[in-house]
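K.L.:
heads up, no residue letters with this:
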């Protein structure tokens, strides 16, 4: 006979929770959708008329979107009475605030970093950037991450804090960009003739500038090889395929180098010779280096 009373108590407590929750959801969505539709349309119209840069427009629209969401939650909480409940339980609210603060520490750091990236005039959507051992073109800057499209056709989401705490190179920020290609040639070659050949190959490329002129620097020399750095300049690096220019120049230089009769460094054919005795009927197996044999031993 106690079951109906317990069930009634359960339904009563459940009703105290379900009704405010339903009111919260209805009120929040009733505010969110109209406010989002009107405010976003107005914001897009204003940014278009003001000719706002895309790197500023997209984050600003996302901030507006998030603000509408927060306001919708506040409206729902106020209408449903959830706000009064939270005010009555200040200790619980304070505990939740501290817990959320610790949990969102990294997220807030990325958000602040995203603001600095947006305000930095050296970064813009469509820019080619290089950080660490990666590089690509910025596609979007959001609250937490910056999306970069790499030259391997990969989309990388980079935390904003990583871009603000580490060196980032923007090769296309200036009008001109200097490229450097290193060649290893045989040390017995006439280095002056090789230098003239490489400079001519760079000068003949249509995308390489005449001024500043291409130069060749001897970077390192060993017993068998000489390392030459060919440096030349290109214009508007954000609009041209730097990889293509480097590849075309390298191929042209190699063809002219071989046609002129110059020598490449001799290949280093060093390694171990393995000896293995195979008994009759035994299948093939891995070759094991004979570590007991020394140079000069009788074969």
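P.N.:
Alright, I've got the coordinates. From a predicted model like this one, the values you see are computed outputs, not experimental measurements. Numbers count the residues shown, from 1 in each chain.

K.L.:
Could you use CA atoms for every contact and neighbour count after this?
P.N.:
Will do.

K.L.:
just the helices in the stretch 1-150 of the chain please.
P.N.:
For the stretch 1-150 of the chain, the helices defined by DSSP state H, counting those that start in this stretch cover 2-50, 54-80, 82-88, 90-103, 105-119.

K.L.:
can you put those helices in JSON lines and add mean neighbour count and distance to residue 250?
P.N.:
Formatted as JSON lines, the helices of the stretch 1-150 of the chain follow (neighbours: other C-alpha atoms under 10 Å; distance: least, C-alpha to C-alpha, whole Å):
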{"stretch": "helix 2-50", "mean neighbour count": "13", "distance to residue 250": "45"}
{"stretch": "helix 54-80", "mean neighbour count": "18", "distance to residue 250": "36"}
{"stretch": "helix 82-88", "mean neighbour count": "13", "distance to residue 250": "69"}
{"stretch": "helix 90-103", "mean neighbour count": "11", "distance to residue 250": "51"}
{"stretch": "helix 105-119", "mean neighbour count": "18", "distance to residue 250": "36"}
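
K.L.:
can you put the ones you listed in a markdown table and add distance to residue 137?
P.N.:
Below are those laid out as a markdown table (distance: least, C-alpha to C-alpha, whole Å):
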| stretch | distance to residue 137 |
| --- | --- |
| helix 2-50 | 23 |
| helix 54-80 | 13 |
| helix 82-88 | 45 |
| helix 90-103 | 31 |
| helix 105-119 | 15 |
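
K.L.:
try it against this one:
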């Protein structure tokens, strides 16, 4: 093979290759830029419109818009490579995407799970910021809902950071989700006490507490016959958005106990009564076995 020794020779031998490659690169770049701008504009706008129409939170809308922009880049690269005739780029791109997906699935499984759970929490709204919730023996007031974790405050003012996957897979009790909430407490009275008098005291004291609703009205049915007491279940209803359940229960218990004491209605504590006979036989000490030296 003769080695070219001049610029004209190089251009003659490789000029067509350079021109073809330049045309291919230009075709790829032009196609990519056009498709990316059009695709990003259409996909992002359509994503925002669809998510806003379903009343998703701003965090989910922002996330969806970012994902749509990434999809626009991927689609533009794939189509532009096909138009320009870069099959090697498509093959390498597919291999790289598969490897990244596999690596992420192993390395970030928990993160992805919590991330997806956060999206569903923001969408389904089983609770919102400010709600008091209970789950798996834990409780707290929701202060912040992020895509990966939810932050809550305990009643001791301790911050709880809970992965969204735990909340999404648990049975979450939201006592403040509805317009009304029932607050109850069991009062035990002596068997000889008047049920009617005890019920009247409970209902009277319940009606005096601020925040207790008149409809549904307070009630105090007999719900049990214990070993040492007749049990009346004091029941009142509150608006959880306006009144705290704990404060109402504390006032109800204290006020009823004070009235029971004043009116002589006994509240017995559990006790056990033993009946029978004990036979004690005396024995002469001389009959006792000798003590060891």
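P.N.:
Sure, I can see it. The model shown is predicted, which means the values in this text are computed figures rather than measured ones.

K.L.:
TM-score for this pair?
P.N.:
Once superposed, chain against chain, the TM-score is 0.60 (TM-score structural alignment, normalised by the length of structure 2); 212 aligned residues with a C-alpha RMSD of 3.9 Å.

K.L.:
returning to that earlier point: so which of the helices of the stretch 1-150 of structure 1 comes closest to residue 223 of structure 1?
P.N.:
Comparison of the helices of the stretch 1-150 of structure 1 against residue 223 of structure 1 by C-alpha to C-alpha identifies helix 105-119 as nearest, at 48.9 Å.

K.L.:
quick one: that closest one aligns where in structure 2?
P.N.:
Residues 109-123 of structure 2 are matched to helix 105-119 of structure 1 when aligned by TM-score structural alignment.

K.L.:
Mean deviation, the matching stretch versus structure 1?
P.N.:
Following superposition, stretch 109-123 of structure 2 is found to deviate from structure 1 by 1.0 Å on average (mean C-alpha distance after the TM-score superposition for structure 1).

K.L.:
can you list the residues that contact that stretch?
P.N.:
56-57, 60, 127, 145-149, 163-165, 168 (C-alpha atoms under 8 Å, 6 or more residues apart in numbering).

K.L.:
which SS class is the aligned partner of residue 271 of structure 2 in structure 1?
P.N.:
Taking TM-score structural alignment for the superposition, residue 271 of structure 2 sits opposite residue 268 in structure 1. Three-state assignment for residue 268 of structure 1 (DSSP: H, G, I helix; E, B strand; the rest coil): coil.

K.L.:
What is the neighbour count of residue 268 of structure 1?
P.N.:
Using other C-alpha atoms under 10 Å, residue 268 of structure 1 is surrounded by 6 other residues.

K.L.:
quick one on the thing from earlier: of all the contacts of stretch 109-123 of structure 2, which comes closest to residue 261 of structure 2?
P.N.:
residue 127 (41.8 Å).

K.L.:
Pull the most distant pair out of the contacts of stretch 109-123 of structure 2.
P.N.:
The distance between the two most remote of the contacts of stretch 109-123 of structure 2 (C-alpha to C-alpha) is 20.3 Å, for 56 and 163.

K.L.:
give me the element the closest residue to residue 202 of structure 2 other than its chain neighbours is part of.
P.N.:
The shortest distance from residue 202 of structure 2 to any non-neighbouring residue, by C-alpha to C-alpha, 6 or more residues apart in numbering, is to residue 256 (5.9 Å). Assigned by DSSP states H and E, residue 256 of structure 2 falls within helix 245-263.

K.L.:
what's the mean deviation for that helix versus structure 1?
P.N.:
Mean for helix 245-263 of structure 2 is 0.8 Å (mean C-alpha distance after the TM-score superposition for structure 1).
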